[in-house]
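# missing the sequence, but the structure's below:
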């Protein structure tokens, strides 16, 4: 079920009313409702893969109990590895099996060996598998590191794993935040409800007006890159940067907003990364839950930056390569991760990887300085260039795309594949970016204007634009569903 579908707009009010009106103050019944609703939400896509969620839930629930029960580190580690092997095994089979087989065949053929049978399987990638497996593993890790005690309430734990607002594309939550909230008694708060509605509204705008409007242009340019001049190719990958940002941050806003409707506060997943002043700051603000997961469960256990420079650089490379591989079973994502490691390392070596914190640019004034503007443009350009690998179907396509940018430099106007005026899209992006800058101090308050008239105008324009762009006949799934 998609957040931007009629089905969801019917589903959500039904669950909300049942949760607060019929089951108020009945925690167990609320858990049953949310868990059932979550399974319906996921099963709407393909009910067969509910068994994978249930299997991951059962394994990590009992692993958590066993880790806590064991007296020796050796036995505790054995149970932890059971969780890792099981969850990574699910990912390995459903997401990476064919990738490894095809890569092995290609490598063999490079050495002159011809392999007749490929052993590849027609495996459908279960939506959200990269997210919920990481979420359940984090629970086992936290118990192993004694940051958390296991729960004996299977219903609460199952609800934590399958919580529908963030089930298929995050944020990837830790049990210390989400599970503890699920287990606590909640009261309906009007301000939390209105804040949730505002976030849902802004998330829908990002997805349906920004991301979905740009999708046909980006698809056309990347599909036919060999026929376009460099100016159009630059346009294509630049628009893709805005598309993927609107798509994924829009999903996260809707997820966080929906959770608020049920008295749950999820972690922030995007903190205006388009205004980052270097690549390190970008990764502190983009897909925060995944970056945090890698830092806590891989980077720090490897030694983090508190080791020799050589080992710290090794750790950085490992994290970015794993991050790339997490995004998809394609060498394009691995190269995308490697590219980010290469541009991150100089920032790290200069000691500038932690200098930007707090409010995004212009903390003491309304406008960024000339230096900040230059930093933002430079960082955005670097990140945008990397997305050529992220968006291309193959490594060959990515390098040919880049080659054509630099070898066929010319300026030609681009015609929208559906015949719309491109100037309207440029104006839309400029206005969107400007609005994001205005609200940059708090990613959870997209309509925080003190003036009631200004706030009312903002609501009206956003709702009107969403309705204008809405088309239920167009299948616009979220980009990160494929990961």
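Sure thing, it's come through. Because the structure is predicted, anything quoted here is derived from the model rather than measured.

# only C-alpha atoms for contact and neighbour calcs from this point on.
Noted.

# measure residue 454 to residue 460 for me?
10 Å (Cα to Cα, to the nearest Å).

# roughly how far is the helix or strand hosting residue 251 from the heart of the chain?
Using DSSP states H and E, residue 251 maps to helix 230-261. Chain-centre distance of helix 230-261: 10 Å, with Cα atoms, centre = their mean, to the nearest Å.

# Which positions within that helix qualify as buried?
230-234, 236-261 (16 or more other Cα atoms under 10 Å).

# and the comparison structure, right after this:
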């Protein structure tokens, strides 16, 4: 069930009415209806994988209690590593086994040893990377005694399976979400209205921006060998906006949907393409994952407490693991490596936390420098996205090589695309709307909100009719 589907448009109001009008007696009934809705929501993808979700929930729930009840550090550590091992084991089998088996076979073949690896070719359970990380953060927090183990199984089950965040995040923390599910929620009209605004803006990002850009980006990447420099540059830019509109649009819909039920989720995007350096970009992009790796991998490895060598080592580990988290393909590893290389000069000069404040603009030289930094950061990010989008490293290298050597800048492919030059205008309008609303959660609230809502709905109706793409990119992770 997609957020941008008719089935979800029917599902959400039904759950909303049941939640507030029928099962609103206490927090247990509220949580129960959300759990049932979440399991139904997940089963719409493939009901057979419900057992994985239930097993992961039971494993982490009982492991946390056993850790808390253990009288020795040795037993607590045993339960921690047992839980981590089983969780990552399931993730490894479904997501990475074929990749490692095929890569090892290719390595042996390169040395003249002919092998035929046994591949499982398993279907990747949707959302497995996300709900696995939900559970891991919980048991790790229990181990370090940051929180106490949750004894109410209904409350904990909702923390893991809550449908707005179940299949593509944000990656929640028990410290943030569990306190909210442990109390009865009361309907708040203003919060619900904010949720509706955020849902509509998320749909605009997905249907109007991401799906429109996908039409062009997919055509260029699939035929890059016959494209000239202008088409290849535009193709890369359009993919950058496709993945941003797609993923941040999903996050906006998730956060907005959750507000309808009186629950706040972690902010996942903060206008990342207005970042002034790559460090700021990663503080603004997929915030819940970046902060997860910081808190549960980077800091335990020593963080920034050691010398420069430790900082560099830990930074590269974080980015490489982040790349590998996204998918079982060497292209994601290179994507992570590129971002680590981008980050390195800032780290070496101790400037990785230089741009922490909000962007201030005026008619001065400093503002010109800010704009150039934003454009430069976007260019670097867009080049890295080429590896993220390409099917293989050779395809990504070939794409970039042709992009910087085929110096023909005629509108080769735009002339026969559905949206022609209007697509360029559409993206520019989107950038300006976000720029002038970058201090807001979403641009539709505030003055003249009903006019903005009307225009947004008109755009959804006008372009949604022609949308060829339903699935969100991050469902594959």
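Looks like it arrived, so ask away. Model, not experiment: these values are computed from the prediction.

# Post the TM-score for the overlay when you can.
Overlay of the two chains. TM-score (TM-score structural alignment, normalised by the length of structure 2): 0.97; 477 aligned residues with a Cα RMSD of 1.6 Å.

# what's the following helix or strand after the helix holding residue 251 of structure 1?
Trace forward from helix 230-261 of structure 1 with DSSP H and E and the next one is helix 279-285.

# Which residues does the next helix-or-strand element following that following helix contact?
For helix 279-285 of structure 1, the following helix or strand on the C-terminal side (DSSP H and E) is helix 288-294. For helix 288-294 of structure 1, the external contacting residues (Cα atoms under 8 Å, 6 or more residues apart in numbering) are 138, 170-173, 267-270, 283-284, 319.

# Could you tell me how far residue 52 of structure 1 is located from residue 82 of structure 1?
16 Å.

# May I have the secondary structure class of the counterpart of residue 418 of structure 2 in structure 1?
Aligning on TM-score structural alignment places residue 418 of structure 2 opposite residue 420 in structure 1. Classification of residue 420 of structure 1 using DSSP: H, G, I helix; E, B strand; the rest coil returns coil.

# since we're on residue 420 of structure 1, how many residues are nearby?
Counted by other Cα atoms under 10 Å, the residues lying close to residue 420 of structure 1 total 10.

# Tell me which residue of structure 1 matches up with residue 224 of structure 2.
Under the alignment by TM-score structural alignment, residue 224 of structure 2 pairs with residue 225 in structure 1.

# Next: residue 476 of structure 2.
So, by TM-score structural alignment, residue 476 of structure 2 is matched to residue 482.

# count of neighbours near its match?
Residue 482 of structure 1: 17 neighbours (other Cα under 10 Å).

# Then residue 85 of structure 1?
For residue 85 of structure 1, the neighbour count with other Cα under 10 Å is 14.

# show me what contacts it?
Shown in contact with residue 85 of structure 1 (Cα under 8 Å, 6+ apart): no residues.

# so who does the residue nearest to residue 302 of structure 1 when sequence neighbours are not counted touch?
Nearest residue to residue 302 of structure 1, sequence neighbours excluded (Cα to Cα, 6 or more residues apart in numbering): residue 315, at 6.7 Å. By Cα under 8 Å, 6+ apart, the residues touching residue 315 of structure 1 are 299, 302-305.

# Taking the centroid of structure 2, which residue is nearest it?
Geometric centre of structure 2, nearest residue: residue 286, 5.0 Å, by Cα atoms, centre = their mean.

# from what I can see that one touches residue 272, true?
No - between residue 286 of structure 2 and residue 272 there is no contact under Cα atoms under 8 Å: 9.0 Å.

# How many neighbouring residues does residue 457 of structure 2 have?
Residues near residue 457 of structure 2, counting by other Cα under 10 Å, number 17.

# what do you get for residue 106 of structure 1?
15.

# ditto for residue 91 of structure 2
18.

# same check, this time on residue 481 of structure 1
For residue 481 of structure 1, using other Cα under 10 Å, the count is 16.

# How about residue 432 of structure 2?
Neighbourhood size, residue 432 of structure 2 [other Cα under 10 Å]: 11.

# now residue 180 of structure 1
14.

# now swap in residue 401 of structure 1 and tell me
Neighbourhood size, residue 401 of structure 1 [other Cα under 10 Å]: 23.

# Just tell me what it corresponds to in structure 2.
Aligned partner of residue 401 of structure 1 by TM-score structural alignment: residue 399.

# Helix 229-260 and whichever strand or helix holds that match, what's the angle between them?
Here residue 399 of structure 2 is covered by helix 393-403, with elements defined by DSSP H and E. Angle of helix 393-403 of structure 2 versus helix 229-260, following axes from the mean of the first three to the mean of the last three Cα atoms, to 10 degrees, is 120 degrees.
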